[in-house]
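>>> Make a model of this:
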Amino acid sequence: MSTVADKLAKKSTHRSGGKQVRLRLVYVDFWSAVKLSFLGAVSLAIVTMVSFFLIYMVIQATGLLTKGDEFVMSVTDNQVSLEKIFGLSQVMAFGAVVSILNLIVFTVLGAVIAGLYNLAVKITGGLLIGFTSN
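Below you'll find the predicted structure:
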């Protein structure tokens, strides 16, 4: 059975002095995948919170929120104020809720993907990876 790696190795005219190793990935540790996906989700949560804060500050600095508030108050006879609804504390609380939900979803998704890969390995035999040392 000829694979793509074998065909590419035959086509290569330049022979490296390094040793080539072909390894097969047959198992992904469940807890390692969960920890890695959790750390990735934590970094994404930090980025989400910082971006919510920066976007709010830009919108407030440009006066967009004030203009929108004036428009909404003129339409609703001073009944609804956007600055009360979309204050910094409300925006950051919404960002925290979004970050926590993303944290849970990404961690569970990492665990599910690791479990599905371990099940698929039983059928396919794993992922063939080629390495070389230069």
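>>> going forward, measure contacts and count neighbours with C-alpha atoms only.
Will do.
>>> is it true that Gly17 lies in a strand?
No. Gly17 is assigned coil when assessed by DSSP: H, G, I helix; E, B strand; the rest coil, not a strand.
>>> Can you name the residues that contact it?
Gly17 sits next to Asn134 when contact means Cα atoms under 8 Å, 6 or more residues apart in numbering.
>>> next SSE after the helix or strand that contains Met92?
Following DSSP states H and E, one finds Met92 within helix 88-124. Where DSSP H and E defines the elements, the next helix or strand beyond helix 88-124 is strand 127-132.
>>> Helix 88-124 and that following strand, what's the angle between them?
Orientation of strand 127-132 against helix 88-124 (axes from the mean of the first three to the mean of the last three Cα atoms, to 10 degrees) gives an angle of 90 degrees.
>>> tell me the secondary structure for the residue located most distally from the centre of the chain?
Within the chain, the residue lying farthest from the chain centre (Cα atoms, centre = their mean) is Asp77, at 43.5 Å. Of the three states, Asp77 takes coil under three-state DSSP.
>>> Quickly note the distance from it to Phe53.
In this structure, Asp77 and Phe53 are 30 Å apart, going by Cα to Cα, to the nearest Å.
>>> what do you get for Val47?
Separation of Val47 from Phe53 (Cα to Cα): 10 Å.
>>> Compare these two and say which is more crowded by neighbours.
Phe53 (16 against 13; other Cα atoms under 10 Å).
>>> Hmm, Asn102 is touching Leu39, no?
No. With contact defined as Cα atoms under 8 Å, Asn102 does not reach Leu39; the gap is 11.9 Å.
>>> Let's compare: structure for the following, please.
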Amino acid sequence: MTAITDRLRAKSQTEPQTAAQIRLRVVHLGVWTTTKLAFLIGVIVGIITIVVVYLLWQTLHGSGIFDQIDALLASDQIGSGKTNVASILTLGRAMQVAVVLAVLDVVVISVVGAVAAICYNVATKLVGGLFFGFSPR
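Predicted structure coming up:
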């Protein structure tokens, strides 16, 4: 075992190792693959939107902001006093709006991902693509 180790050590000391730099060029993006990735990103953004709206509504409701707005609108200086913000901005309505926005996010982000891939593919035919260089250091 030590003889093999000694021979490998001697060989590595006599021959200098040259590090090769790798240069890659990205010349094509798969439109379907990019659309699938954009769809997954859209789903994640949609879930985040729903969670943020829920947490924001709970925070505003818990801190009593809706009651303060009702009291402000009930004063003689601003409104007629017939408006009840708490009945208009319910959790159900807020979540309905959040779900609609989440679905729109998924659709828009998927379409934008596909269009971006097509535009990149057209641009690489004109320019030549992106270069990436990797070195072992």
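>>> Quick check: the residue farthest from the centre of the first structure vs Glu70 of the first structure, distance?
The value you get for Asp77 of the first structure to Glu70 of the first structure, if Cα to Cα is used, is 10 Å.
>>> again with Phe86 of the first structure
Plainly put, Phe86 of the first structure is 14 Å away from Glu70 of the first structure if you go by Cα to Cα.
>>> just Val80 of the first structure next, same as before
With distances taken as Cα to Cα, Val80 of the first structure is found 10 Å from Glu70 of the first structure.
>>> name the element the residue nearest to the spatial centre of the second structure belongs to?
Geometric centre of the second structure, nearest residue: Ile41, 5.2 Å, by Cα atoms, centre = their mean. Per DSSP H and E, Ile41 of the second structure falls inside helix 31-63.
>>> buried ones in that helix?
Buried residues in helix 31-63 of the second structure, defined by neighbour count with 16 or more other Cα atoms under 10 Å: 31, 34-35, 37-39, 41-43, 45-47, 49-50, 53-54, 57, 61.
>>> how big is the offset of that helix relative to the first structure?
Mean deviation of helix 31-63 of the second structure relative to the first structure after superposition (mean Cα distance after the TM-score superposition for the first structure): 0.4 Å.
>>> Toward the C-terminus from that helix, list the very next helix or strand.
Next element after helix 31-63 of the second structure (DSSP H and E): helix 65-74.
>>> what's the angle from that next one to helix 31-63?
Interaxial angle, helix 65-74 of the second structure versus helix 31-63 (the same axes, to 10 degrees): 70 degrees.
>>> how about helix 65-74 of the second structure: buried residues?
Of the residues in helix 65-74 of the second structure, Phe66, Asp70, Leu73, Ala74 count as buried by neighbour count, 16+ other Cα under 10 Å.
>>> same deal with stretch 22-32 of the second structure?
Those would be Val27, His28, Leu29, Val31, for stretch 22-32 of the second structure by 16+ other Cα under 10 Å.
>>> which one of the residues you listed sits closest to Gly133 of the second structure?
Nearest to Gly133 of the second structure, judged by Cα to Cα, of the buried residues of stretch 22-32 of the second structure is Val27 at 14.6 Å.
>>> Which residue, other than its chain neighbours, is closest to Val99 of the second structure?
The shortest distance from Val99 of the second structure to any residue that is not its chain neighbour, by Cα to Cα, 6 or more residues apart in numbering, is 6.4 Å, and that residue is Ile50.
>>> which residues does the one you found contact?
By Cα under 8 Å, 6+ apart, the residues touching Ile50 of the second structure are Met95, Ala98, Val99, Ala102.
>>> I'd like the residues you listed as CSV, with neighbour count and distance to Ile22 of the second structure appended.
As requested, the contacts of Ile50 of the second structure are exported to CSV (neighbours: other Cα atoms under 10 Å; distance: Cα to Cα, whole Å):
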residue, neighbour count, distance to Ile22 of the second structure
Met95, 17, 50
Ala98, 21, 46
Val99, 17, 46
Ala102, 21, 41
